[in-house]
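**Q** Give me coordinates for this.
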Amino acid sequence: MKKYLGLFITILIVSCNQQKEDKELIGKITSNKNFKEVKNRALDVVKTGFNAGDGYGEVWIRDYNTFIELSAEVFDSKELEENLLVFFRLQGKDGNIIDGFIPKEKAIETEEGYKFICNDLEPNYCGHKNTVETDHETSLIQAVYKYIKKTGHHNFLNTQVGNLTVAKRMEKAMEFLMSHRWSDKFGLIYGATTADWGDVQHSHPWGVYITEDTHYCVDIYDNAMLLIALDNMMELVPETQLKWGTIRKNIAKNTMNVLWDEKNQKFIPHVYLEKSPYPDDFNENEIYYHGGTAIAIEAGLLTKKQIKVSLDKMIANVKASGAGSIGLTMYPPYPDWAFENKGMYPYGYQNGGDWTWFGGRMIQELIENGFEKEAYEQLLPMTDRVVKNDGFFEWYTVKNKPEGSGTFRGSAGVLYKAITMLEEWVESQK
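**A** Coordinates of the predicted model:
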C-alpha cells in the first residue's frame, strides 16, 4: 500500500509542477509584445504580393507553400487559386511542376539565365524549373492542401486545367517523381547534390540546372517532402489511397533504413546513387542537416524521444557555431571548396546560413509534438530580430547579420503560423 501511495504522491507532484510551468509559459506567451508586433508586420508584408520577397520577381512554389495560409488572411481566395492554377497550367507533359513563374513580358532569356517555359494553357505567365531540386511537385500539393484546409474550398480539386482536373494533375505530379526521379536501388526519390534543402548543386558556378557533372543522391528533405505530399493528396482525394498508400509506407520505411544513422541519431546528408563527389578523407556525415530534420519530423518519421535528441543537437550546433537561431541550415558547413557557386562559402547562403524560413517550421513541429516550452524559447531569437532589424530577412550570417530580401514572405509565413500555434495552445489550456 505504501508503494502505491508513494507513486501517487510522485505523480501528483509532477502534475503540480507541470501545471505551474504551463502557467508561467502561458504568461510569457500572452505578454510577449514582439509576438503581436511580428504577426502585424507579417500581415503587412504578405499584403504586398506573392513573389518570394523584394529581391525576386517570381512566384516560387517552394516559398508560396509556406505563406499561402497567411495570404488567405488578406487576399480573396480566387487570387490564391489563380496562383496555384498557373503552376498547373504550366505543368509539363510528363507531370513535372515548374519552380516559379513570372509575367510573360518579363520572361527575357539571357545566355546565363533561366530558360523559360510557356504554353497555350497559360496566356499571362511563363515559368522556369530549377532541375537540381526535387521539391516543386511536393510543394505544390502541400500548398493546395493548405489552401483547401484554410478556405474549405474543396471543389477547387475539380477545376479543369486543359483536359485534366486539379486532382488528376496532382497525381500526375507524383507520377513524374516516380518515373523520372526514382531510385530503384534505394526505393526513394533522388536529386542533385545540394546543401540540405538548398537548390544549388555543388558542381557548377550557378548550380540550378542538372549537368553532365551532376552527382545524384537521395536525401531526407526531398523524401520527407514527398511523404507529406502523399499524405495531403490521399486525404484530399481518398480514391488515391489504394495506389499510393503502400508506396507511401515503403518510402517511409526506406527513408529510415537508408538515411537514418541510428548510432549518431541523425540523418545522413547524402547517400549517392553512384560515387560521392567528395574526396575519401572528407567525412560528409559529420554534417547535421537542420532543415531536412525539421521536415522529417513534419512527415512523422521521428519519435518524440528522437525529436528531443534532434532539438538538443540543433541547440548545441547553434552554440558551437555562434549562430543566432536553430534556423542554422547545417553544422558544420561544407568547406569552401565543396561548392563552385561563390555564394556557398562556409556559413554563406544555404551552406550554414541561418534561415528563419526553416527554423520557423521546426518551431511548428515542436509545438505539434508537445514541446511548447522549448518552442517558445527557440522562437524568441527569430521574432526578436524581426523587430530589431525591421524586416523578415531571407537569412542571417553566423554573426546574426541580416542578408538577402528584407521582405521574405516565407519567413513571415512560418513565424506567423508558429506564433498562432502557441496562441492556440494557450487557448486550449483554459
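
**Q** from here on, contacts and neighbour counts on C-alpha atoms
**A** Will do.

**Q** buried stuff in stretch 387-401?
**A** Across stretch 387-401, burial judged by 16 or more other CA atoms under 10 Å covers 391-398, 400.

**Q** The structure of the following sequence is requested for comparison with the preceding one:
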Amino acid sequence: MDLYSTVLAMTNETLVASFVAGDSYPDVWIRDLNTFITMASGANPQTDVRNALNGFFDRQNATSGEVPDGYRPNPNATSPNEPPPLQWPSCTGDTPDACKNNVETDQESSLVSATRQYVDYFDDIGFLAEHITQLELALNFLANYRTTDTYNNLIWGGTTFDWGDCQAEDEVQDCRILEPASHRAIDVYDNAMYALALQDLIYLESLLNRDSSIYQLLHDDLRSDVRKYLWNDDTQKFTNHLYLEEQAFDPSFDEDLVYYHGGTTIAMLAGFLTNDEVAASYQRMKDNVKLAGGEVTVGLTMYPPYPSDLTTKMMGEYTYQNGGDWAWFGGRTVSALAKLKFCDEAREALQPMLERVVVNNGFYEWWGKDNTPNGSSTFHGSAGVLGLAIQDVNDNC
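**A** Reported below is the predicted structural model:
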C-alpha cells in the first residue's frame, strides 16, 4: 500500500464513531468539524453526521444568530435558553453544554461551510431547507455584531496568533474571552473564512432557488475590503492585525515582520490572491521552514514566532499556536495548491506531513520544532484535512 492509501485508511479509521475534536477533547467543536466533516461522512452513518451538525443548530441563538464553539454530546444535558450574544462560558473542558471562545470569529462561518459539505456529500436538500434561515442568521450575526463603520465589511475578533483562539496578551484574565483588557483587531483568517462561508451560502441558496444577490454583493465588497485594508503590496503579505483601538504589543516591536502561514492559506482558498501571489506566498512559507530550522513543515503557524517576553506565558516560541507546526493548516495549504494546479508544490508540501503520521502512528495535534508530536494523537482536524489534501492532489493533479 502506498503512502497516500495508507494515510487515507488511517483517516477513515480515526474518524469512525466520534465527532469530538480528538481523544483529549470532550466537546464537538464547529471549527474542527468543518475541517473533517467530508471525510467523516464517508466513515459514519448519515444520521450521525446530521446529528453532529444539529447539535449546533439546536444551540444557535435564535435572535442574534450567534453560534457556539462547541457542545458536550451528553443526552442528559440541557441547551442554554436563548443566551445573549457573547455570553457563553469559555471552553475550559468542564462546561456542561455549550461554550464559546469568543476572541475568535470563525464559528458562524464554519457552520455554514460544514453544512455545505454535508449537503454536498449526502444530497440532503430537506436538511438544507430546514436550516437555510439559520445559516443566513449566522452570517447576519457577523455583519451585525462583528463589523465597524471604519472598515466596512471586515469582521473583527481579539488579538490572537493568526487563526488561534487564545489572545496573545498576558494581561487578559481568560485568553479565550473578550474583556476590557482585550485588543480588538481585524485579521485575514477570520475574513477569509467569512468569504468562504458566503460562497458556500450562495451555492446553498441556489439549490433551493432562493435569491442570493445580497450575499453575492457582500462577498464582492468583502473581497475588495480585504485587498484595500489588509493586503500590503510592498511587503507582499497580509497585515497581521488591523487594530480598532490601541495595538496589543509594544510599539517598538514590528508585528508585521511575523508572517502568518494559516491565514495566508485560507486567503488562497478564498480567492484573495492572484496565482503569482500564491506562488510567492508558498515560496515564502518554504523559506520560513528553512529559517525555522528543525524539521517543521509549511504547517508552521508563523515565522518568526512572537518573542516570549511579549506574549502570554502559556505559549513560548515555537509552541502551540505561537509557531507550532499544525498539519490541520498545512493540509489546507496542500489543498489550496492542488486546486490552483500547483501540483509539484502540493505534493512536495504534503509528503513530510504524511510520513510523520505513519512513523508516529497517529494524527497528532501539533508538532514541535524538533519534530516531536504534541497534543491529541487522534486530532480529527489533522486527519480530516490530510485526507482531503490527498483527495485534492489525486483529483486535481
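
**Q** about what we covered before: could the buried residues of stretch 387-401 of the first structure be laid out in a markdown table, adding secondary structure?
**A** Output for those, formatted as a markdown table (DSSP: H, G, I helix; E, B strand; the rest coil):
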| residue | secondary structure |
| --- | --- |
| 391 | coil |
| 392 | strand |
| 393 | coil |
| 394 | coil |
| 395 | strand |
| 396 | strand |
| 397 | coil |
| 398 | coil |
| 400 | coil |
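
**Q** Identify the farthest-apart pair in those.
**A** 391 and 398 (17.9 Å; CA to CA).

**Q** Residue 149 of the second structure corresponds to which position in the first structure?
**A** The equivalent of residue 149 of the second structure in the first structure is residue 184 (alignment by TM-score structural alignment).

**Q** From residue 253 of the first structure, how far off is that match?
**A** Distance, residue 184 of the first structure to residue 253 of the first structure, by CA to CA, to the nearest Å: 14 Å.

**Q** Of the two, give the one with the bigger neighbour count.
**A** Neighbour count, other CA atoms under 10 Å: between residue 184 of the first structure and residue 253, residue 253 has more, with 14 against 10.

**Q** any idea what that one aligns with in the second structure?
**A** So residue 253 of the first structure corresponds to residue 224, using TM-score structural alignment.

**Q** so is that match in a helix, a strand, or just coil?
**A** Following three-state DSSP, the label given to residue 224 of the second structure is helix.

**Q** And it, how far from residue 41 of the second structure?
**A** Taken as CA to CA, the span from residue 224 of the second structure to residue 41 of the second structure is 35 Å.

**Q** again with residue 268 of the second structure
**A** Taking CA to CA, one finds residue 268 of the second structure at 25 Å from residue 41 of the second structure.

**Q** Same drill for these two, tell me which one is more crowded.
**A** residue 268 (24 against 21).

**Q** tell me which element the more buried one is part of?
**A** helix 261-270 (DSSP states H and E).

**Q** for the following helix or strand past that helix, packing partners?
**A** The helix or strand immediately downstream of helix 261-270 of the second structure is helix 275-292, counting by DSSP H and E. Here helix 275-292 of the second structure touches helix 261-270, going by 3 or more CA pairs under 8 Å, 6 or more residues apart in numbering; DSSP states H and E.

**Q** In the first structure, what range does the helix it packs on match?
**A** Helix 261-270 of the second structure corresponds to residues 290-299 of the first structure when matched by TM-score structural alignment.

**Q** Report how many residues lie close to the residue nearest to residue 273 of the second structure when sequence neighbours are not counted.
**A** Spatial nearest neighbour of residue 273 of the second structure, excluding adjacent residues (CA to CA, 6 or more residues apart in numbering): residue 267 at 6.8 Å. The local packing of residue 267 of the second structure (other CA under 10 Å) involves 25 other residues.

**Q** give the contact list for residue 78 of the second structure.
**A** Residues in contact with residue 78 of the second structure, defined by CA atoms under 8 Å, 6 or more residues apart in numbering, are residue 97.

**Q** Check whether it sits in a helix, strand or coil.
**A** At residue 78 of the second structure the chain is in coil, as set by three-state DSSP.

**Q** ok, now residue 340 of the first structure?
**A** coil.

**Q** how far away is the closest residue to it other than its chain neighbours from residue 98 of the first structure?
**A** Of all residues not flanking residue 340 of the first structure in the chain, residue 205 sits nearest, at 4.8 Å (CA to CA, 6+ apart). The gap separating residue 205 of the first structure from residue 98 of the first structure is 22 Å, by CA to CA.

**Q** Repeat that for residue 85 of the first structure.
**A** Taking CA to CA as the measure, residue 85 of the first structure and residue 98 of the first structure are separated by 12 Å.
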